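Trainee: based on what follows, work out the 3D shape:
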Amino acid sequence: MQKTNTTPLMKQYYDIRAKHPGIILFFRLGDFYEMFDEQAREVSALLGLTLTARHGVPMCGIPFHAANNYIVRLLNAGKKIGICEQTSSVMDKNTKLFERKVTRVITPGTLMEDSLLDANQSNYLVCLSVHPRGWALSCVEVSTGEFWVNQNDKDSTLTNLAAALAAINPSEVVGDKDSLEQLKNKVVLPGKLTLTEQPAFEGDYTLPANWPALGAWGDKKKALACALQTMKYLSVTEPSFKTVLIPSYRELKDSLQIDENAVASLELVKSQEGGRRGSLWALLDHTKTAVGSRKLKEWILHPLMDPGEITARQDCVEGFVKNQSALADLSALLENISDVERIMTRTATGTASPRDLSGLRQSLLNIDPLSRWFETYGNIAPHLRALFEENLPVLREMSRMLYDAVDENPPLKLSDGHVIRAGYNAELDELRSLKQNGRKCMEEMCAREREKTGIPTMRVGVNSVFGFYFEVTKSHIAKVPFNYVRKQTLVNAERFITEELKSLEDKILNAEQKIIRLESSLFDEVRKTCAARINHVKAFAQIVSELDVYMSLALCAMKGNYVRPVVDNGTELHYENGRHPLVEATLPSGSFVPNGLAIGTPENQIMLITGPNMGGKSVFLKQTAIIVIMAQMGSFVPASAARVGVVDKIMTRIGAHDALSRGNSTFMVEMNETAHILASMTPRSLILLDEVGRGTSTFDGISIAWAIVEYLYKPAGGPKVLFATHYFELVDLENKYESVSNWHVDAKEYKDASGESRLAFLYQILPGAADRSYGIHVAEIAGLPAACTLRAKKVLKDLEAKKGAKISAKEQDMVKDLFSSPIVEEIKMADPDKLTPLAALQLICEWKKRINE
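Mentor: Presented below is the predicted three-dimensional model:
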């Protein structure tokens, strides 16, 4: 990389770049960060900067004070940035250069600065290790200090890993080469996700002193290895992380698992358009704080499994619903609280700015008002009141200390001065006074000396040679004390200095530098004092975030006319007049058509839903899943009544998710995802299937759909299944299996004024099977040319006329025989618990071959 015959400055640049491969080096020169050579070409193209040259080397630069704007754009482009600063004020005599070092490496997953982060979004870095039987990962949010690990040794297909990553939504994934290759081959990754290759773990289990002992990790050594790899990676970007981050083991099965397709198709945290707007998170988010908004997102993606914990959350939400004054008073309090979670991480790592501590001070000034709120409304969230009172003494102490120490409106940078409040430190106050009133202090000293010596003509002066001095006329020389030191003799006077005068002079002349040093020292002491109490402030952040979420959910419940659901350990899922909250929000008030559901009973384990497209089948499927998620996260739900038996997994096969980049067709993706569902389901799972089998020929599709329904059927108690289909042949399953029931979306055909047949969607889910799919009517509504729809009606009429002849003699009889043949007995005899998904599909193919023969 380094060029021959370079200048000393360029040699320094290339040497530093060589030590930090793979990053764009922001090389500080004066008031600009400069980039050179091929990096200059790359950055100028990405950012639209002017490309110039220095000694024939291409270069471009950005003002250091506006660097964050450019850094965000480079991070969004998947780049990593090294900030190279001048670290010495003394120039090297040989090179005539100042020392420069990379002081910070910024990557998408290691951001701490508020200016680079979305306040409402968590920003996760995942370190991953994939092995033949499964995987392990560590997940860290460096701006908040959240750090946990997980390990799964029974997921060779990485389907559970895909679900975990969908919930985490990391900004950056770190892993060895083989792990990243498997990840790219088996998991659909977001387009902007940064993948960082690192050497594989070398087996060094030397743990930081503040981590749990090695023996505490048991058989989770792969997860521990990921945690250690994370710290190794972070030590390059910010060495002080090691004092803040302590990993814990998080068991993902302790919360409702939502697979990656469900996260996307249900639009939980991101709409189909790709942004937060239009998602469930945005709909429910009425929080006042950044910590509250992030907590709400976490609850949506990780609903609870314990009915007792869910009930406790519901009690808090209901407390706000029933007490408007409590809600209003808390809302006013929370508006004054900053993002203390992220501030404390920067404080603990030594990167907190004066504005950070000012924000922490302003937040902690709400301690006493919050204490009074708990005294009045403590019955709303008693567990948070107990936590608050436990930490209250320390928080009050911190509040007083920060109020006394930090100026009311400190500058952004410590070097700008006036960070420490007047009256906090006597020496600092004296220095500031000297700086502002230096001459006045000298005159006051001179006045004291005149009175003490009895020399009325003594005066204080200053020159560039001696500095400050006392001047005494020769008529009073005899009165000069012995401790005066003569410095200059004039015709009519003598000039003297004293130790006290020189001391004052030194203070005045060096006051500014001393002020900067002393303020820096005092600020560091305050920061360290706060850092030592990080756990107390994190407890405060937890209290604030939970209260904020309860308040937000209460506002949603009142605004949306939601009801408190009953959540228990039963198997039944029942709701009346349920609504899809996202769809409802886009429609005029009162126009959404509600529907009810009762599933998970001996009479209804599997619902087969038929009817035309656009009739509301998918909305019904999705609203059911959303009602379960909202119920188990502790929220009220959009229904008039609801009972939810705890669901452990929500798995969906809705819509076509092609993976052409991996060489998979739509049908292959559909089968892969369905195979995962069949292999992963439990009696407590909720499974949503929409048009499974449509990606292949009709008979293949019917065969596969039929076999899947039978595989899902568990008379002794199986998963709750909503299966939307256009295969009307499947409705016969209701007659064969007691817990399979037919339902349809209602639509009415009518004649318009011209006598043309029209279709009206009624959006109601009713018992029984649909008799038609109304496909041509839907095509008309969609705007298909009239010539096409007229021709389609003619062809349909001809086919229906022939239905009793050729089709009944061949295909119709074959379809009829298909489900009364001996193969059905083989299906009954097959033990699904002993079949892998692949083996099940192979059996289906064999049955199809025999039927065709």
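Trainee: can we go C-alpha only for contacts and neighbour counts from here?
Mentor: Will do.
Trainee: what sits against the residue nearest to residue 399 when sequence neighbours are not counted?
Mentor: Leaving out its chain neighbours, the residue that sits closest to residue 399 by C-alpha to C-alpha, 6 or more residues apart in numbering is residue 364, at 5.3 Å. Residues counted as contacts of residue 364 (C-alpha atoms under 8 Å, 6 or more residues apart in numbering) are 337, 395-396, 398-399.
Trainee: rerun that using 10 Å as the cut-off
Mentor: 336-338, 340, 358, 370, 395-400, 402-403, 537, 540 (C-alpha atoms under 10 Å, 6 or more residues apart in numbering).
Trainee: show only the entries of the residues you listed found in strands.
Mentor: Using DSSP state E, no member of the contacts of residue 364 falls in strands.
Trainee: from these, which would you call buried?
Mentor: Neighbour counting with 16 or more other C-alpha atoms under 10 Å marks 337-338, 340, 358, 370, 395-396, 398-399, 402-403, 537, 540 as buried within the contacts of residue 364.
Trainee: closest to residue 189 out of the contacts of residue 364?
Mentor: residue 340 (31.8 Å; C-alpha to C-alpha).
Trainee: from residue 360, how far off is the closest one?
Mentor: To residue 360, residue 340 is 6 Å away according to C-alpha to C-alpha, to the nearest Å.
Trainee: which of the contacts of residue 364 fall in helices?
Mentor: 340, 358, 370, 395-400, 402-403, 537, 540 (DSSP state H).
Trainee: follow-up on the earlier one: among the buried ones among the contacts of residue 364, give me the pair with the biggest separation.
Mentor: 358 and 370 (18.9 Å).
Trainee: what residues sit buried inside the helix or strand that contains residue 461?
Mentor: Residue 461 belongs to strand 459-463 when assigned by DSSP states H and E. Neighbour-count burial for strand 459-463, counted by 16+ other C-alpha under 10 Å, picks out 459-461.
Trainee: what are the ranges of the strands in the stretch 351-500 of the chain?
Mentor: For the stretch 351-500 of the chain, the strands defined by DSSP state E, counting those that start in this stretch occupy 459-463, 467-473, 485-489, 493-497.
Trainee: sequence B follows; please return its structure for comparison with A:
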Amino acid sequence: MAKLTPMMQQYMEIKKEYQDYILFFRLGDFYEMFFDDAVTASKVLDITLTARGCGLEEKAPLAGVPYHAAEGYLSKLVSAGHKVAICEQIEDPKQAKGIVKRAVTRIVTPGTVTDPNMLKDSVNNYVLTVYQNDRHFGIAYSDISTSEFKTTFFKNLTNLENLYNEILKINPKEVVISESMRYDEELMAFFIDNHYLMTYLNPIHFKFSEAEQTIKRLFKVYSTESLGLTESDDSVIACGALLSYIEETQKVDLVHFNHIEIYKHDAYMVLDKFTRRNLELSETMRAHEKRGSLLWVLDKTATAMGARNLRKWIEAPLLSKTEINKRLSAVEYFYENISMRQDINEYLSRIYDLERISSKLVYGTVNARDMLSLKQSLMYLPNIKRMLMSAENEHLNHIISELDDLTDIYKLLDDAIHEDPPITIREGKIIKTAYNEELSELRDILTNGKDWIVKLEQAEREKTGINSLKIKFNKVFGYFIEVTKKNVDLVPENYIRKQTLANAERYIYPELKDIETKILNAEEKINVLEYDLFIDVKNRILDQILRIKKSAQVIAEIDTLLSFAIVSYNNDYTKPEISTDGEIMIENGRHPVVEQLGTEELFVPNDTIINQTDNRFYIITGPNMAGKSTYLRQVALITLMAQIGCFIPASSGKVAIVDRIFTRVGASDDLSQGQSTFMVEMNELSNILHNATEHSLIILDEIGRGTSTYDGLSIAWSVVEFLSQNEEIGAKTLFATHYHELTELEGRFPGVKNYCISVKESGDDITFLRKIIRGGANRSYGIQVAKLAGIPDPVIARAKEILKQLEEHDINNNISSIHSSMDVKTQVVMKEHEVVNILKDMDVMKVTPLEAMNILYDLVERAKKD
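Mentor: Down below sits the predicted model:
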């Protein structure tokens, strides 16, 4: 340090506090980066890497970006997963003695971005904290660009699957944990496998007393109990630690954080990462695009707030029949009232992102154009409130009662903000002239200054009687009065001589100098005054930030419900009946995504009746490409859509609430983990078998195909046994398989039924009819499908020869000899039943000893035979 230049010493002192961050070090008109930061930044930003003398023998690597263009570079670094600390000059360089004072004024990380230009409108940007206390966990997460803040907790976890699923649902951009958790191998493996950006805090922030004090200070409450944090100290600690991190990174008063939402994670359907991926809820499996996902179909929202809310609803279906029906009733009202639906949607389409504009107010990055966007948005709130207050729907009435139309804020903005302001707030032309008297006067001076001088000149001529009096201007004296020598005797006493010329005298006087000062300084004063007035307006609105935030949440909910109604109306969806009796009964159900992808074929609807008793387990057979996988996903998506409160693609539907949807659909090698297709498949299956309940819906597509035929069939068979039995799981299950040998299981296990995809045969050609019917397929049609795919005729012919030979040794020949555990149990029950009937029919008082001996002998012989 002693050898470094003073400036570099200052840099190193600051960098020491921000080792995990790229330090933007302000030097004049540039943000400079040195040493490893410079090397990293030059690669990510594709900027030149140079060097600068630093006092050491070797120069320091150097890279820099212009301060006025910093946001674009900052966005690239954060998008690449880097954290940036921005160090500003905090004193005027002209007044500095020695090195200019500098300090970090802002920290930007992937989880703490607030600039809307760096964020996706329709996606929340979460930072999440996890606190661990033995097998108890508390989590808290926030989108600081919208001020959303939530927490939940987990007690006595025997495995961490539920915790992992909750984190995956939140999908944070950054995870904040204690330094001490670095050594928890199980948790760290999960974070690393899912590529989360990790930030480690001093363990002091995870002490209960420290966390509690942070919460009480920031929320200005006497006790955390007043915020509802009464059930778990783990949640208190997670919340306090996260708030400490947000406060450290943002370095502003977090006035928009006024509420912590404590939720029960078990109030929502559990969707593991396999199900989210396989059902393509928010993005497609292969291309990771929105188009082709359920979100793509359902998103007809008009606002960014509604789009984010819709995504959250899709990711967290409800388990409460009452809450689901509330949503459905509101959707139904919008569905039936076309005119109101259209009018409200038109109003919503003109509303900007109130949540993120509010955050810009808090973080001091709001400009006049943002204020105009806020004003325009507030213009339509009274209309929306008036229309929905008259709606004959209890749930909509309740929602709209929470909407503050914010007319006072609208009036302030309408009075103050210019209709066409510049982007910056220091250039003037951002405040209306009539808003402030002093501003009006200054604008008048700037506009009419020359006229004032002409009028003043005429007035002075009349007052002094000097017809030749002139008011002139130069850079030395500014404005002055010039009088010829012969009229000097007429000059008033209040004139002050400034210069004598051969034929004239030049004077100034106070009133002229006052006008000069106003004219010459008007523009600068206007800019300063407008900035001060803008800050005053901003602060007055900031005082009402919680009202704006609440109204934004109401608009988001209305927008989401309206989106459901629009989609349902346009796509001919129907309102489902929600039940808790375990039965899913869908008439003419359709896949919501496939039918929207514009294929030439008309979508063929299918019925589904699945319950907890006699129709609990579908074994679905049929060839590839026939539509089995589409049908499986269709049933799962319809169930999920009902539980988020949306109408469903069917002519009618009764949907039982399920606690989880499990899917085992397709697989590919996970080379990064050294896992084969079969191992991936078995991992997913293991998750299902360990976590499914009788209230779950399970979708299985081709279990066991990643290994040999006999191994695969054996596993598939055993899975059917395990899932179908009440004493094991007894979940509603749809199982598509190429093992048509499994059709033998109908009748062996309660609730197992055979279904197949119908196929029309014409010689060696087949046509897929896409209709699911009762019964099992006795052929796979693999060779026919291969022919449809264009496999050469010689290959097809040889395949037929081989198939004929293999069929002579078909495994079906041995199916009858396979006895399951269920068969044995059934036989025991049957034996007991026969014995009971024989004994019930016997009249003990009338039977002779010989007859009794014969009956006993017969029972013994039966038992020996069995």
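Trainee: can you calculate the TM-score here?
Mentor: The TM-score (TM-score structural alignment, normalised by the length of structure 1) is 0.86; 810 aligned residues with a C-alpha RMSD of 3.4 Å.
Trainee: give me the contact list for the strand holding residue 461 of structure 1.
Mentor: Counting by C-alpha under 10 Å, 6+ apart, 439, 442-447, 449-450, 467-473, 495-497, 501, 505 sit against strand 459-463 of structure 1.
Trainee: please pick the buried ones from those.
Mentor: 439, 442, 445-447, 449, 468-473, 495-497, 501, 505.
Trainee: next one: residue 779 of structure 2 from residue 739 of structure 2, what distance?
Mentor: Counting by C-alpha to C-alpha, the gap between residue 779 of structure 2 and residue 739 of structure 2 amounts to 9 Å.
Trainee: oops, could you answer that again for residue 170 of structure 2 instead?
Mentor: For residue 170 of structure 2, the distance to residue 739 of structure 2 (C-alpha to C-alpha) stands at 38 Å.
Trainee: the biggest helix by length in structure 2 against structure 1, how far on average?
Mentor: Assignment by DSSP H gives helix 510-542 as the longest helix of structure 2. Here the mean offset of helix 510-542 of structure 2 against structure 1 after fitting is 2.7 Å, by mean C-alpha distance after the TM-score superposition for structure 1.
Trainee: can you give me the angle that helix makes with strand 470-474?
Mentor: 60 degrees (axes from the mean of the first three to the mean of the last three C-alpha atoms, to 10 degrees).
Trainee: give me the angle between helix 510-542 of structure 2 and strand 496-500.
Mentor: Counting by the same axes, to 10 degrees, helix 510-542 of structure 2 points 120 degrees away from the direction of strand 496-500.
Trainee: quick one: buried residues of helix 510-542 of structure 2?
Mentor: Neighbour counts over helix 510-542 of structure 2 (16+ other C-alpha under 10 Å) mark 512, 515-516, 518-519, 522-523, 525-531, 533-535, 537-538, 541-542 as buried.
Trainee: can you give me the angle it makes with strand 478-484?
Mentor: 160 degrees.
Trainee: measure residue 518 of structure 1 to residue 361 of structure 1 for me?
Mentor: Per C-alpha to C-alpha, residue 518 of structure 1 is found 21 Å from residue 361 of structure 1.
Trainee: now swap in residue 104 of structure 1 and tell me
Mentor: Shown here: residue 104 of structure 1 relative to residue 361 of structure 1, a distance of 27 Å by C-alpha to C-alpha.
Trainee: and if you look at residue 748 of structure 1?
Mentor: 64 Å.
Trainee: now do residue 751 of structure 1
Mentor: Distance of residue 751 of structure 1 to residue 361 of structure 1, given as C-alpha to C-alpha: 71 Å.
Trainee: more crowded one of the two?
Mentor: Between residue 751 of structure 1 and residue 361, counting by other C-alpha atoms under 10 Å, residue 361 is the more crowded of the two (25 against 10).
Trainee: ok, the closest residue to that one other than its chain neighbours - contacts?
Mentor: Closest residue to residue 361 of structure 1 apart from its sequence neighbours, by C-alpha to C-alpha, 6+ apart: residue 402 at 5.5 Å. Residues in contact with residue 402 of structure 1, defined by C-alpha under 10 Å, 6+ apart, are 357-358, 360-362, 364-365, 396, 420-421, 526-527, 529-530.
Trainee: which position in structure 2 pairs with residue 402 of structure 1?
Mentor: Mapped onto structure 2 by TM-score structural alignment, residue 402 of structure 1 lines up with residue 413.
Trainee: just residue 553 of structure 1 next, same as before
Mentor: So, by TM-score structural alignment, residue 553 of structure 1 is matched to residue 564.
Trainee: in contact with that match, which residues?
Mentor: Counting by C-alpha under 10 Å, 6+ apart, residue 564 of structure 2 makes contact with 297-301, 310, 327-328, 330-332, 334-335, 570, 573, 641, 644-648.
Trainee: isn't there a strand covering it?
Mentor: No: per DSSP: H, G, I helix; E, B strand; the rest coil, residue 564 of structure 2 lies outside any strand segment and is helix.
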